Every structure is written in structure tokens, then in C-alpha cells.
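Asks: return atomic coordinates for the entry below.
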Amino acid sequence: MTKIKIGNIAKIFNGYAFKSNEYSDDGFQVIRITNVQNGYISNDNRKYIKLNNKLLEKFILNDGDILISLTGNVGRVGRIKKENLPAVLNQRVGKVIIKSKDVFPDYLFHFLKSGIVESKLIRKAKGIAQKNIGSVDIEDIEIPLPPLEDQKRIVKILDKADALRQKRKQAIGLLDDYLKSVFLKMFGDPVKNEKGWGFQKLNDLCDVGSSKRVFVDELTENGIPFYRGTEIGMLSCGEVIKPKLFITNKHYQELKKHTGVPAVGDLLMPSICPDGRIWSVDTELPFYFKDGRVLWIHVKVKSLNNIYLKYTLKEKFKNNYKSIASGTTFAELKIFALKGLSIMLPPVELQNKFAEIVEKSEKIAQSMLAQSAELETQFQVLMQKTFNC
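Replies: The predicted structure follows:
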């Protein structure tokens, strides 16, 4: 199959540096890096701006536009839908502009989010505290390009497979909504505390931290999975993931000896977590995670149930994220801010009762997850065959 560089069929158009002090209550939604998720554009934590300058109209986005993150979690790809509009393109987010009739837009979108591009861009990225890529890094990547009719046929197959995956995720999401309602009925709002429970600082109840830094040149093609905020967020939603980054077993053992590693029941979360995507570690299989971008909580007292804590934090983040997170470009959770959180502390017997309800619900979810795992495996095999991963 013919392979050509992405730059021969498309170009990457960079966004504009809209100023945060010019944000308004309505207008055009500013699509920032945090909005670009795996395969979609999130409307969480919206920021708006009035577009009074005609020179900025070229940054207005349209339904179907393909976007890619150029900073932080580089290589994440999403697509604008009507519910995201009206919207404009912010700095460090690239818009893919197709310039050839030889490529079907949906085919290019599937290729960009297949994982091939993201893995290559992570290795090309520059920077220590925050990774960056440029338009050329994307445009230099090769894409298999079959005839147009074959591209459309491939897209139909991939769309059908993806739709099955999404339906399963929605069902799992409904279970989470049910557990949220149970939590609020039993404990009330953890911010308002209508039931008058006592409070303690999270730092007094848990060890709160992150990992030891792993540098880009220490990542390998295989070995022990290395998770970023992206993968942790996906695991928190019950998604089956295909690890993209790894470290050697020798390196893992050194890190384990130096800092320890998460145990079953520990809580991990992306540092950018307005929607409360918290993963309660449910595997004894070895893995490591990115420092700073993933935060780690280990319960150290018997008066706190880890599952109760997970749902407490989820509610706090969803309802009060702005007052907890910090940063202008990215509202991130910091270790010191987490340590200072006041945690509502009802009797542990009541917490345990809630955890039992969660456990029963998760048994139902497990059967769904098993089906999701099978669908995910089939989907990944299909992607590999299609794009020669």
C-alpha cells in the first residue's frame, strides 16, 4: 500500500493566543488543549471570548474540524461537533486542513487517533516540564493511503466498531450516575455538608504525592506500561487501554525500591481532572506513571474507606474544581492543594456500607467491561490491520 507524508495531503494550522483576562460569560468557546480528548472535544470547564476583531475570524472552527494537541499530552486528537460551537482555536492546538482530494477526512481522522501518530509524536516532543511538538513533526509522519473508495469502506467498518464501544461506555456511565445518587442520599454534598459530618484534612488521612520523574529517553518500545494522565483518565472510566509507552523492568524495580508503587485500592488521577476521573487501582500487574501529571493517594487510616474517598473527591472536583485547582493556561490539581482539602468524615461503618453497594454495582459493570474488553481487542486488531501498526 502506498504511504505518503501527512504534509503532502494536509497542513497543520496553529491557534491564536487568546488572553485569559479577556474571557467573557458568553460568545465563542475557546478550544484549549484541555478540551482535546481521545477522539472528541470536551465541553468541560468552558471559557468564552467575544470576537470583535475581523482578523481573528480565521480561527473560527466548524463542525467536523480535526484538532490535535501540540503541548502537554501531545498528539491527542479530537473532532469538533455542533455541540462545541461556536468556537475558536486557541494556541498550541492545531487544526488539520486537508489540501488533497485523495484523502477522505474520516479516514485521516481515524488514522490520527489510532495511536500511531500519538506514540511517534511523544518521542519527537521537546521540553522537560512540558512537552511540545510543531506542525512539521505531524506533517512528516507517513500515512498508508489506499484508493479513496477503499478509504470510505475502511471508515464504515471502523465507525461501526467504534459505535459498539461507545454504547458500552454509556451503559457503564449510567451505573456511575446511579452510584453518585446513592452517595448524595447517604452523605449529602461533600462541599455543603448538609448532614453536619466532621472534617479532617486529606493530609492527615492519606499519603498524597506523585511518582519519580521518568525522562523521555528512558521510555522504551515494550516492557512495563507507563501511564500518563490520559491513560489514568481512561482507566477511571472502565476503558480497556492499549499501553503506548513503557519502561524497562530493571528501571521499574529501581523506581519501586526508591518511591514504592501504587497498591490495589490506591487512587490515581490526572492533574487536570475537572470531571473527577479517578481510578481506584484494581490490578496487581506492574505499571508506573508520569510525575506531576498523575497524582497518587494512599489511605493510611482505618477511619476512611478508599471507595468513599474516591466518590467524595469526584463530587468535590465536579462542583468546586476552580477553587481547588490552580494555573491560568491549565487549571491543574497540585499536591499541596490536595493535602489541604477538608474531607467530610461520616462513621466508617456508613462508608463501608456505601462501598458494599459500589462493589455490587461493579459486579454488574464487570460483565459489561468484559464485553468492552473483547470489543476493544477486536477494534485494536482492526486498527492494526488497517494502518499497519
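
Asks: make it CA atoms for all contacts and neighbour counts henceforth
Replies: OK.

Asks: which residue ranges of the chain form helices?
Replies: Ranges of helices in the chain, per DSSP state H, are 105-112, 116-124, 135-139, 148-187, 202-205, 229-236, 249-259, 306-324, 335-339, 348-387.

Asks: angle of the first one against helix 148-187?
Replies: It stands for helix 105-112. 60 degrees (axes from the mean of the first three to the mean of the last three CA atoms, to 10 degrees).

Asks: other SSEs contacting helix 105-112?
Replies: The contact analysis (3 or more CA pairs under 8 Å, 6 or more residues apart in numbering; DSSP states H and E) places helix 105-112 against helix 148-187.

Asks: and the helix it packs on, which residues are buried?
Replies: Within helix 148-187, the residues that qualify as buried are 151-152, 154-155, 158, 161, 165, 168-169, 172, 176, 179-180, 183, 187, counting by 16 or more other CA atoms under 10 Å.

Asks: OK, contacts around the spatially most central residue of the chain?
Replies: When CA atoms, centre = their mean is applied to the chain, the residue found nearest the centroid is T230 (3.5 Å). Taking CA atoms under 8 Å, 6 or more residues apart in numbering, we find T230 in contact with N73, P270.

Asks: at 10 Å what do you get?
Replies: Residues near T230 by CA atoms under 10 Å, 6 or more residues apart in numbering: Q37, N38, N73, R76, M269, P270, I272, R293, V294.

Asks: compile the residues you listed into a markdown table and extend it with columns for distance to G15 and neighbour count.
Replies: Shown next, in a markdown table, are the contacts of T230 (distance: CA to CA, whole Å; neighbours: other CA atoms under 10 Å):
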| residue | distance to G15 | neighbour count |
| --- | --- | --- |
| Q37 | 17 | 19 |
| N38 | 19 | 19 |
| N73 | 17 | 23 |
| R76 | 15 | 27 |
| M269 | 28 | 27 |
| P270 | 25 | 25 |
| I272 | 21 | 23 |
| R293 | 24 | 23 |
| V294 | 27 | 25 |
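
Asks: which two of those have the greatest separation?
Replies: R76 and M269 (18.0 Å; CA to CA).

Asks: tell me the contacts of I97?
Replies: I9, A10, K11, I12, F13, D65, I66, L67, P105 are the contacts of I97 under CA under 10 Å, 6+ apart.

Asks: want to throw those into TSV with distance to Q351?
Replies: TSV is the format used below for the contacts of I97 (distance: CA to CA, whole Å):
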residue	distance to Q351
I9	56
A10	54
K11	53
I12	50
F13	51
D65	46
I66	44
L67	42
P105	50
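
Asks: look at L70 and say how many residues are nearby.
Replies: Using other CA atoms under 10 Å, L70 has 25 neighbouring residues.

Asks: and it, how far from I138?
Replies: Look at L70 and I138: by CA to CA, to the nearest Å, they are 9 Å apart.

Asks: joint contacts of those two?
Replies: G94, L121.

Asks: excluding chain neighbours, what is closest to T71?
Replies: N132 (4.5 Å; CA to CA, 6 or more residues apart in numbering).

Asks: compare with the first, here's sequence two:
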Amino acid sequence: MSKVLLGDVAVEHKETCKGSKDGYPIVGLEHLIPEEITLTAWDEGSENTFTKIFRKGNVLFGRRRAYLKKAAVAPFDGICSGDITVIEAKPDRILPELLPFIIQNDALFDFAVGKSAGSLSPRVKWEHLKNYEFELPDMDKQRELATLLWAMDETKKSYQKLIAATDELVKSQFIERFGDFKSNPKGLEITTIDQLFSVGSSKRVFQKDWKSSGVPFYRAREIVKLSEQGLVDNELFITEEMYQEYAARYGVPQPGDIMVTGVGTLGICYLVQPKDRFYYKDGNTLCFHSLGRIDSRFVVECYKMPFIREQIEANAGGSTVGTYTIETACKTRIFNPPIEEQQEFVAFVQQSDKSKFELEQTLSELNATYKRIIEENLG
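Replies: All right, here's what the predicted structure looks like:
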């Protein structure tokens, strides 16, 4: 095993399309998925200004905002964005099947971030990237590692498919139990959020009142993390005195309330738990306070369904990067079936979530092992 530079074993593939682009799949940065080594999305026949050609087996490295960790193997010849560096292995120096794992790893991305230039949209050049240094074993060991790592990647994808299938099962179970929202074949009650909740936001907290300790102060991004993980490594706080004052004068989130993101990724819900004690940013997040006419857990699940997502997108001008306001939230239409049916569905979702959690834990452990093998053998 010896230390080598990336430029010793790979080159930047420089090839330009000077003729027709017909028949070439098109790959932009948006098609590269963070920390995914295989390319699963691209465009065909779309209008574009790209001219950079890549060949099957090349590694497509997202050189803009390298901290996003975007790098994937090309499964075909195509054309890509200028913000993608096309990297080609030197077969006499490195096994081409191993190169993607050297590029798609945390150490190289950290190196790339350190060498990136530009404040708003930092980019790294191949001239800097090629100086990344790592351990390279002999060819026999390279073959062994490539076989193992590709097998692990395939296993990871199997778990990802199972997790996705669990989500789809919940959606299909919703349709089976309650029917399509637009046609409402079961004649269920359909009402608006303002008939079920008191919808509001918070009293303004100015930036000068943000503290480094005290009572957690959440923005939309923290609500998203809470919805995904049930916890958040928070960085903003308000004083205990301010929290107590606002609790007495304006109220604070209570167990059973639903926090709903109003900016960023819209309509993400977090059900406030008995252990929770926090305040939140006005305009960023809405608070649905239950009027006791629906199971809040059921509402959280409804907000994951297409019929709610479509309403949010329509009110945000056709995208989920606008705003979700108190006014539009109040008008959001939702099923309100008999409470027993709501609770049965929630129980099914909780069981599915348990299975999904176990799959995610296994996937997390597999990812940790995968990264450790790369670090120990190609560090």
C-alpha cells in the first residue's frame, strides 16, 4: 500500500459536444443525490446549454457546493453541466470500479470544501482536487475492496427500497380506508383546518433576544428535524424569563398541538410531545391548537398525503418553496372520518413506523461500516 494523489490515478475527462446533442441523456447537479454513488435520474431531449461530454464509467463530481457530497458513476455516455467535473480512471494505476469509492467519501469531500473558492456558490477546480492524497492498495486488494463495496452499496439500495415501500404501503392503506379525496366515494366528512384547530403563530422574538442557552427557540428548519428525528441539536434559545412572560401572555406550544412549517419545505408537521418545552419563530412556523374535533396524530399523517401536499403547492404558487400562511392553512381541506377509524389508521402507521425505524437503524449501521472500510483501506 502506498500514498498517491488523485491526479496520479485519474484525469479530468475533457470532451466537448460540437455537434448534435440528440440521443445524449442530460445530467445536471440536481440529478446527483448526496452520498449516492449510482446515478438514478437524468433528462432526455430537454433544452439545455450543456456541452461537456462524459463516458460510461466516468465519475461525475459535483464541484459546486462540494459539502453536498454529490458524486456518481455514469451508467452511459451523456452530456452534463459545467458544474460537474468528469473524472476518468487511469486503468493501469487504479481499478476503475474502485475509483468511485475514493471520490464518494467524506475525506475527499472535506478536502474539496477546503479548496473551494467563492462565497455564494463555492466551487472546487480539478487542479486542486487532483492533489487529494490517499492510500492505494495493490491491484488484488483493489479488486477485493471494489467487490465488497459494490455489494454493500447494493445491500444499501435494497434497504432503501424497503423503506420507500413502507411509505407507499401507508399511502395505499390510507386510500383503501378512506378513498380518494377528490371523489370521496365513502362520503366522509370533509372540512377545513380552521373548523378543527385554532391556527396561529408566535409573538415576535427579535434577533437581539436570541441567546446561546435557555429555552430552545425553533425555526422551520428545527421543526423539520424534529419531524424526522424526534430531536434536534438546537443552537438558538430565549431566556427563561421571556418564555415565562410569553407563556402567560400569549401561550406556548402544548402537548397535542401541531407545529407546521410555513417557510422552506412547507407543511412539515411535528406533534408536540409532553416532554417538549420550546418557543418558535413567528412567520416560520404555524401552531395548530386542537379544538378536540379530530385526532391530531391523524392530521399529521394526512399532511404527508398527496391531497394535502397538492393544496399547499397550489397556494404557494405551484411549488413548496413559497409560504404557507395562517390564512391558507385555515382554508386547507381535510378528511374528518369517525374518530375510531382515525385511531385505527394511526395505529397502523405507528406499527409501520416501527418497522421503518428498524430498517433505518440497520441501514445506518451498514453505512457506518461502509464508511469505516473506506477510511481504513483508502484513507
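
Asks: what's the TM-score once they're superposed?
Replies: The TM-score (TM-score structural alignment, normalised by the length of structure 2) is 0.63; 318 aligned residues with a CA RMSD of 5.0 Å.

Asks: sorry, back to before: roughly how far apart are the residue nearest to the centre of structure 1 and L205 of structure 1?
Replies: Taken as CA to CA, the span from T230 of structure 1 to L205 of structure 1 is 27 Å.

Asks: show me where the stretch 1-150 of structure 1 has strands.
Replies: Under the criterion DSSP state E, counting those that start in this stretch, strands of the stretch 1-150 of structure 1 are mapped to 3-5, 10-14, 23-24, 28-31, 48-49, 66-69, 77-79, 87-89, 93-98, 142-144.

Asks: which position in structure 1 pairs with N377 of structure 2?
Replies: Under the alignment (TM-score structural alignment), N377 of structure 2 pairs with T386 of structure 1.

Asks: test my guess that its match contacts L158.
Replies: Yes - counting by CA atoms under 10 Å, T386 of structure 1 touches L158, with 9.3 Å between them.

Asks: and for these two, which residues touch both?
Replies: Common neighbours of T386 of structure 1 and L158 (CA under 10 Å, 6+ apart) are H110.

Asks: where in structure 2 does stretch 101-108 of structure 1 align, residue-wise?
Replies: Residue span in structure 2 matched to stretch 101-108 of structure 1, by TM-score structural alignment: 92-99.

Asks: name the residues of the matching stretch that come out as buried.
Replies: Using 16+ other CA under 10 Å as the test for burial, stretch 92-99 of structure 2 gives I94, L95, P96, E97, L98, L99.

Asks: what's next to it, contact-wise?
Replies: Contacts of stretch 92-99 of structure 2 (CA under 10 Å, 6+ apart): 6, 8-10, 57-59, 73, 87-91, 136-147, 149-150, 378.

Asks: try it again at 7 Å.
Replies: Residues outside stretch 92-99 of structure 2 that contact it (CA atoms under 7 Å, 6 or more residues apart in numbering): V9, A89, M139, Q142, A146.

Asks: from start to finish, how long is it in a straight line?
Replies: 12 Å.

Asks: about what we covered before: and the contacts of stretch 92-99 of structure 2, which is closest to Q104 of structure 2?
Replies: A146 (13.0 Å).

Asks: contact partners for the closest one?
Replies: Contact analysis of A146 of structure 2 by CA under 7 Å, 6+ apart lists E97, L98.

Asks: kindly recompute the last result at 10 Å.
Replies: So A146 of structure 2 contacts L95, P96, E97, L98, L99, P100, F101, M152 (CA under 10 Å, 6+ apart).

Asks: that older thread, what distance do you get for the match of N377 of structure 2 to K124 of structure 1?
Replies: 24 Å.

Asks: how about F387 of structure 1?
Replies: Noted for F387 of structure 1: a distance of 20 Å to K124 of structure 1, by CA to CA.

Asks: thinking again about what came up before, and the furthest pair within the contacts of stretch 92-99 of structure 2?
Replies: V9 and A146 (15.6 Å).

Asks: just give the closest residue to G57 of structure 2, not the sequence neighbours.
Replies: A74 (5.2 Å).

Asks: Q29 of structure 1 versus the spatially closest residue to Y23 of structure 1 that is not a sequence neighbour, what's the distance?
Replies: Distances taken as CA to CA, 6+ apart put I49 closest to Y23 of structure 1, at 4.7 Å, once the chain neighbours are dropped. For I49 of structure 1, the distance to Q29 of structure 1 equals 7 Å [CA to CA].

Asks: go on, G233 of structure 1?
Replies: 23 Å.

Asks: what's the answer for A10 of structure 1, then?
Replies: To Q29 of structure 1, A10 of structure 1 is 25 Å away according to CA to CA.

Asks: those two: which has the busier surroundings?
Replies: Neighbour count, other CA under 10 Å: between A10 of structure 1 and Q29, Q29 has more, with 24 against 19.

Asks: quick one: residues contacting that one.
Replies: Taking CA under 10 Å, 6+ apart, one finds 23, 43, 46-50, 60-61, 84-90 in contact with Q29 of structure 1.

Asks: what's the closest of those residues to W197 of structure 1?
Replies: For these, the minimum distance to W197 of structure 1 (CA to CA) is 32.5 Å, reached by R46.

Asks: so how far is G7 of structure 1 from the nearest residue to the closest one once chain neighbours are set aside?
Replies: Leaving aside its sequence neighbours, R46 of structure 1 sits nearest to Q29 (CA to CA, 6+ apart; 6.5 Å). Distance, Q29 of structure 1 to G7 of structure 1, using CA to CA: 28 Å.

Asks: you'd agree K5 of structure 1 is up against V117?
Replies: No - using CA under 10 Å, K5 of structure 1 makes no contact with V117, being 11.8 Å away.

Asks: looking for the alignment partner of R123 of structure 2 in structure 1.
Replies: Using TM-score structural alignment, the partner of R123 of structure 2 in structure 1 is N132.

Asks: isn't its match right up against I122?
Replies: Yes - shown here, N132 of structure 1 and I122 form a contact pair, counting by CA under 10 Å, at 8.8 Å.

Asks: any shared contact partners between the two?
Replies: With contacts defined as CA under 10 Å, 6+ apart, the residues adjacent to both N132 of structure 1 and I122 are G72, N73, V74, G75.

Asks: going by distance to G265 of structure 1, which of those residues wins?
Replies: The closest of the shared contacts of N132 and I122 of structure 1 to G265 of structure 1 turns out to be N73 (CA to CA; 26.0 Å).

Asks: tell me the contacts of the residue nearest to L268 of structure 1 when sequence neighbours are not counted?
Replies: Residue nearest to L268 of structure 1 in three dimensions, not counting chain neighbours: W296, with 4.8 Å by CA to CA, 6+ apart. Neighbouring residues of W296 of structure 1 by CA under 10 Å, 6+ apart: 206-211, 261-262, 266-271, 278-279, 289, 335.
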